[in-house]
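Enquirer: predicted coordinates and the sequence they were generated for:
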Amino acid sequence: MVCVLVALCVSTAGSPARAAPLRDDPTWSAAPAPPAGTPGPDARSYFYLEGEPGTVLRDSVALTNPGDESRTFRLRGADAYNERGGGFAVREEGRSRGPGKWIATAEDTVEVPPRTRAEVPLSVTLPDSAVPGDHPAALVVDDGERKVGVRMYLRVSGPTLAALSIENVSVEERDDGSAAIGYTLVNRGNTTLRPRLAVDADGLFGSLIRQPARALPVELLPGRSVTRHERWPKPPSVDVAHVRLTVTAEAGARATATTTYPAVPVGWLVGVLLVLAGGAVGWYARRRRAGGRADRTPSPPAPPERHERRPRPQPAAPTTGAAK
């Protein structure tokens, strides 16, 4: 069942009631329905629902149409994930396999009259097999011209773990003389994290960077990773920098990673390579010349033969004939 709320402005002078626009903004909006007693439809910017496996959680979404024409909206649940750079994104229709399929709305298609806010009930059925922790999703609202994803943070009650790691730290030079420190954050727990990053670098001649921890514009969803770059405006020209990144988040999550950045001017590097190459060529040439001289050196004369002195043969003694 869809509850349609029409904003009316009633004249105390007895003139007929007329519909009053809810906003000056001509576009429509979608947001969690405000709790009773709150002033406007944007009292909540996202859904947060928690329960045990097997339970059904209930809420409502408010669709506001401040324009002069009726609008027809389509509603569906979708899995949420981090894009590579950290942005919050949702699966396309028919591609959700997780919490997006747990979401059901009272109506899949809702027509909202002009200058009207419609509240559409919805339910989230947590499967019996749902594991504890956060299961990010979104309610996607589409009017045929644009889509709006209302974030939905679903938590299944039970043990939670806040854990992350920082990987693939690198430093790359840029054409404008600056450098970029690249890194990848990985959420290895089962809760959504809002990381803070500190950057330090020390060289052979002292400290190079002391950047205190600051909040990153990222909501790191469970099991997801994001790759980011920090700008280093003035890296050293000649040094060996030891760069250290420290990331922290809720519930004591913490990780550290390091890399080494050898800063050598291109001219110096070319000069060193030329000197080394010249030295190698000279050494090789000397070896070749030394080898050629060795081939042309005459062999030393052979030592004279030594003749072995043999004893002279003695003449045989005369033989005498026997007496007859």
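Expert: It's in.
Enquirer: please count neighbours and contacts with C-alpha atoms only from this point.
Expert: OK.
Enquirer: tell me the SS of G100?
Expert: When classified by DSSP: H, G, I helix; E, B strand; the rest coil, G100 comes out as helix.
Enquirer: nearest residue to it other than its sequence neighbours?
Expert: A78 (3.8 Å; CA to CA, 6 or more residues apart in numbering).
Enquirer: is it true that that neighbour lies in a strand?
Expert: Yes - per three-state DSSP, A78 lies within a strand segment.
Enquirer: ok, it touching A89?
Expert: No - between A78 and A89 there is no contact under CA atoms under 8 Å: 9.6 Å.
Enquirer: higher neighbour count, these two?
Expert: A78 (29 against 16; other CA atoms under 10 Å).
Enquirer: and the more buried one, how far from R97?
Expert: 9 Å (CA to CA, to the nearest Å).
Enquirer: now D79
Expert: With CA to CA as the criterion, D79 and R97 are 7 Å apart.
Enquirer: same thing with H229?
Expert: Taking CA to CA, one finds H229 at 31 Å from R97.
Enquirer: L204 too?
Expert: Taken as CA to CA, the span from L204 to R97 is 52 Å.
Enquirer: what does A62 give?
Expert: For A62 relative to R97 (CA to CA), the value is 26 Å.
Enquirer: more neighbours, the two?
Expert: Taking neighbours as other CA under 10 Å, A62 and R97 compare with A62 leading, 21 against 11.
Enquirer: quick one, strands of the stretch 151-300 of the chain?
Expert: Assigned by DSSP state E, counting those that start in this stretch, the strands in the stretch 151-300 of the chain fall at 164-173, 179-187, 196-203, 206-215, 225-232, 239-248, 254-263.
Enquirer: and for G40, the neighbour number?
Expert: A total of 12 residues lie near G40 under the criterion other CA under 10 Å.
Enquirer: that should have said R210, apologies.
Expert: Around R210 there are 11 residues (other CA under 10 Å).
Enquirer: my guess is it contacts W232. True?
Expert: No - the pair formed by R210 and W232 falls short of the contact definition of CA under 8 Å, at 11.3 Å.
Enquirer: now do the contacts for the closest residue to R231 other than its chain neighbours.
Expert: If the residues on either side of it in the chain are set aside, R231 comes closest to A180, at 4.8 Å by CA to CA, 6+ apart. Contact analysis of A180 by CA atoms under 8 Å, 6 or more residues apart in numbering lists V171, E172, E173, R174, H229, E230, R231, W232.
Enquirer: one more to weigh against that first structure:
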Amino acid sequence: MTSRPARAALLLAAASLLSALGTLPATAADDAPLPGTTWTVEPATADGPDGRVSHRIDAEPGQTVADHVAVTNYSEHPATFELYASDGLVTADGQFDLLPSGTTPVDSGAWVSVGEGGVPATEGSTPMRVEVAPEATVTVPFTLTVPADATPGDHPAGIVAALVPVAGEQQVSFDARVGVRLHLRVAGDVLPTLAVTDVQAGYSPSWNPFAPGSVEVEYTVTNEGNVRLGAGITADAAGPFGWASTSGEGVAQRELLPRQAVTSTVVLAGTWPLGPVSGEVTVVPVVVGDDVVEVEVPTVAAGWSAWALPWAQLALLALAVAAVLLVRRTRRRRELATQRRIDAAVAALDRETVDA
């Protein structure tokens, strides 16, 4: 039988997968603050959930947009939730998430007011609370007011429903919150731009002198534009005059938010130690999901160089030369010893002839 902690881990893993598809984690574990509590939060109209995966909003600076979220309590007991908005981010493993609990949003999360007469999240503000009956759904309105001086492009955010612990119930260490993603694009010039920088490479020889080594190339991909983009990454290497060329693929980035930077590596196997080696890291921008980018998105590349010195081959050559010298020295010593024995025999024969 699966333990409660194990079920919690499985549910949180499944929630992370859902977040990669555009929705933040949508299920709580059995050992959440209120035992057996399971719930979702999803886009809705005033009448209830409408089947959208996330909120997608295009707005002008200064515009106010109204929409709804629906909180559904699948449990057999009532539950209370705190609803609030926060800024979006992409984690190191490529999953969409929101700022940690208690962190005040500074971008689009601070532009969202949840509930009738709600106010945006600020430091020290109190989130809206809503009680949901057993196996019931409550629809909550929210408004998003884009500042007049908001910069064009993508401003990711999300709306969270955090379970409020019941007084006297056992507390747990993990954050029991679920949420729905909000894609906001502020009107204006779209600038889809990626950059690849800080490219460094190092050669690792093979222990087998008759086999090639590998080059590990480290690089940083930065979204310098104002809209989210994915990135396909390749790298290549070659010796002098293009000899012994090889190539490989880096870790594809499913989504890079504006101003986000990711550092990764790609290993180019099959690189022979021919002295100087060089190559490029090439980044091909990819439009994410249903996003619309009507301008050309240029491919970018950055070069690198390194020394692939044939240490294993030189060691083998040194051993071969040492072996030849040793054989020659041994042969010379053997020849000298033989010559000494011959000289001794001749001298003895001469002495016998004189004595006779």
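Expert: Thanks, I have it. All values derive from a computational prediction rather than experimental measurement.
Enquirer: one step back: can I get the strands of the stretch 151-300 of the first structure in TSV including distance to R23 of the first structure?
Expert: Shown next, in TSV, are the strands of the stretch 151-300 of the first structure (distance: least, CA to CA, whole Å):
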stretch	distance to R23 of the first structure
strand 164-173	42
strand 179-187	40
strand 196-203	37
strand 206-215	33
strand 225-232	37
strand 239-248	40
strand 254-263	44
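Enquirer: which of those sits closest to R155 of the first structure?
Expert: Ranking the strands of the stretch 151-300 of the first structure by their distance to R155 of the first structure (criterion: CA to CA) puts strand 179-187 first, at 16.1 Å.
Enquirer: what sits against the equivalent of Q200 of the second structure over in the first structure?
Expert: Q200 of the second structure maps onto S170 in the first structure, with residues paired by TM-score structural alignment. Counting by CA under 8 Å, 6+ apart, S170 of the first structure touches I181, G182, Y183, T259.
Enquirer: counterpart of the first one over in the second structure?
Expert: In the second structure, the residue paired with I181 of the first structure according to TM-score structural alignment is V217.
Enquirer: what about the residue lying closest to T45 of the second structure once chain neighbours are set aside, helix or strand, and which?
Expert: In space, and not counting its chain neighbours, T45 of the second structure is closest to H68: 5.5 Å by CA to CA, 6+ apart. According to DSSP states H and E, H68 of the second structure maps onto strand 64-73.
Enquirer: average gap between that strand and the first structure?
Expert: Its aligned residues in the first structure lie a mean 1.5 Å from strand 64-73 of the second structure after superposition (mean CA distance after the TM-score superposition for the first structure).
Enquirer: what range does that strand cover in the first structure?
Expert: Against the first structure, strand 64-73 of the second structure falls on residues 56-65 (TM-score structural alignment).
Enquirer: and P66 of the first structure, how many residues sit next to it?
Expert: Neighbours around P66 of the first structure, by other CA under 10 Å: 25.
Enquirer: that one contacts V6, correct?
Expert: No - assessed by CA under 8 Å, P66 of the first structure is found out of contact with V6, at 10.3 Å.
Enquirer: which neighbours do those two share?
Expert: By CA under 8 Å, 6+ apart, the residues touching both P66 of the first structure and V6 are R115, T116.
Enquirer: what about the corresponding residue of the first structure for A136 of the second structure, how many residues nearby?
Expert: In the first structure, the residue matched to A136 of the second structure (TM-score structural alignment) is T116. Residues lying near T116 of the first structure (other CA under 10 Å) number 24.
Enquirer: equivalent analysis for R331 of the second structure, please.
Expert: 12.
Enquirer: does the closest residue to E116 of the second structure other than its chain neighbours count as helix, strand or coil?
Expert: Among residues not flanking E116 of the second structure along the chain, P141 sits closest, at 6.6 Å (CA to CA, 6+ apart). Recorded secondary structure, P141 of the second structure: strand (three-state DSSP).
Enquirer: please name the residues that touch P141 of the second structure.
Expert: A46, A66, D67, H68, V69, V114, G115, E116.
Enquirer: ok but L336 of the second structure is inside a helix, no?
Expert: Yes - under three-state DSSP, L336 of the second structure falls within a helix.
Enquirer: for S305 of the second structure, see how far away it is.
Expert: 53 Å.
Enquirer: so which of those two has more stuff around it?
Expert: Neighbour count, other CA under 10 Å: between L336 of the second structure and S305, S305 has more, with 18 against 12.
Enquirer: the first structure: which residue goes with that one?
Expert: Match for S305 of the second structure (TM-score structural alignment): T260.
Enquirer: ok, R228 of the second structure next?
Expert: Match for R228 of the second structure (TM-score structural alignment): T192.
Enquirer: give me the number of residues near that match?
Expert: 24.
Enquirer: which residue packs closest to it, ignoring adjacent ones?
Expert: That would be L221: by CA to CA, 6+ apart, it lies 4.7 Å from T192 of the first structure.
Enquirer: V186 of the second structure against A148, yeah?
Expert: No - with contact defined as CA under 8 Å, V186 of the second structure does not reach A148; the gap is 10.4 Å.
Enquirer: which one's more surrounded, the two?
Expert: V186 (24 against 10).
Enquirer: now that one: how far from P192 of the second structure?
Expert: Taking CA to CA, one finds V186 of the second structure at 14 Å from P192 of the second structure.
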